[in-house]
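> With the sequence up front, the predicted model follows.
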Amino acid sequence: MNFRSLEEFWSFYVTQHSKPSTRRWHFVGTLTSILLLLYSFVFNLWFLFFVPLVGYGFAWMFGLMLTGQMDREIKRLGKRPILQGF
């Protein structure tokens, strides 16, 4: 998707996040990232690697599952040139 302005992107973003369940999973991902960040500073800095994976993973995975676009997104990712070698 190519957005020409912030207004185009914002209207698309708001429609994609209109379901309460999508917002709920974004909150869970953000909260988990913050807790994992605090845990990594207190116990082990290697856990910093997982902070963006967990935070974005919750939002991305459950967002796609709740909107029913999982199959389409997997097909789209498979068409990217960087992933064709795998």
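Right, received. Where do you want to start?
> alpha carbons only for contacts and neighbour counts from here, please
Will do.
> Can you tell me how far Asn44 is from Thr32?
Distance of Asn44 to Thr32, computed by CA to CA, to the nearest Å: 16 Å.
> next up, a second structure to put side by side with the first:
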Amino acid sequence: MNKNFSNFQEFWPFYLSQHRKKSTRAWHFVGTSFVFLFVILAIFFNVWYLLLAPIIAYGLAWYSHFFIEGNKPATFGHPFWSLRADFQMYGYILTGKLNQELKRHQI
């Protein structure tokens, strides 16, 4: 995955194309939800919960890429844009607008 992008707006459609299968997106949603859970647990109970956030989130996301989607995670080539895109996709899923965004980018 040696794709070069000038900005996040160019990267976003590529990111979506790497998440074509609904189950891949579902695993990402679950992983990102765990991030929020672990942040809350860290605030109220123990800061060590923060260590679990990336382990669980990336573990579930990477599982979905390797075993469901059949591709390499975008994180490998573009870690920061990929993280931003994951939270953006999460927001679109929460608001019910992801299908509209997929259609807009013809994915």
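Sure, I can see it. Only a predicted model underlies this, so the values are computations on that prediction, with no experimental measurement involved.
> Can you pull the TM-score for these?
The TM-score (TM-score structural alignment, normalised by the length of the first structure) is 0.65; 71 aligned residues with a CA RMSD of 2.1 Å.
> just to revisit the earlier point, between Asn44 and Thr32 of the first structure, who's got more neighbours?
Thr32 (16 against 11; other CA atoms under 10 Å).
> measure that one to Ser11 of the first structure for me?
27 Å.
> Distance check, Arg20 of the second structure against His65 of the second structure.
Taking CA to CA, one finds Arg20 of the second structure at 10 Å from His65 of the second structure.
> Look at those two and report which has more neighbours.
Using other CA under 10 Å, the more surrounded residue of Arg20 of the second structure and His65 is His65, with 22 against 13.
> now the helices: where do they sit in the first structure?
6-16, 20-42, 50-67, 70-78 (DSSP state H).
> in the second one, what counts as buried?
Read it as helix 20-42 of the first structure. Applying a neighbour-count criterion of 16 or more other CA atoms under 10 Å, one finds 22-23, 25-26, 28-30, 32-33, 36-38, 40 buried in helix 20-42 of the first structure.
> Also the shortest one?
Within helix 70-78 of the first structure, the residues scored as buried using 16+ other CA under 10 Å are Met70.
> before we move on, the earlier item: pick the one among the buried residues of helix 20-42 of the first structure closest to Lys75 of the first structure.
Thr22 (21.5 Å; CA to CA).
> Once you drop chain neighbours, what's closest to that closest one?
Gly63 (5.5 Å; CA to CA, 6 or more residues apart in numbering).
> Equivalent analysis for Ala59 of the first structure, please.
His26 (4.8 Å).
> which residues touch the equivalent of Phe11 of the second structure over in the first structure?
Using TM-score structural alignment as the criterion, Phe11 of the second structure maps onto Phe9 of the first structure. Residues counted as contacts of Phe9 of the first structure (CA atoms under 8 Å, 6 or more residues apart in numbering) are Phe3.
> Phe34 of the second structure -> the first structure?
Per TM-score structural alignment, Phe34 of the second structure is aligned with Thr32.
> Number of residues surrounding the closest residue to its match other than its chain neighbours?
Leaving aside its sequence neighbours, Thr32 of the first structure sits nearest to Gly55 (CA to CA, 6+ apart; 6.6 Å). Gly55 of the first structure is flanked by 21 other residues according to other CA under 10 Å.
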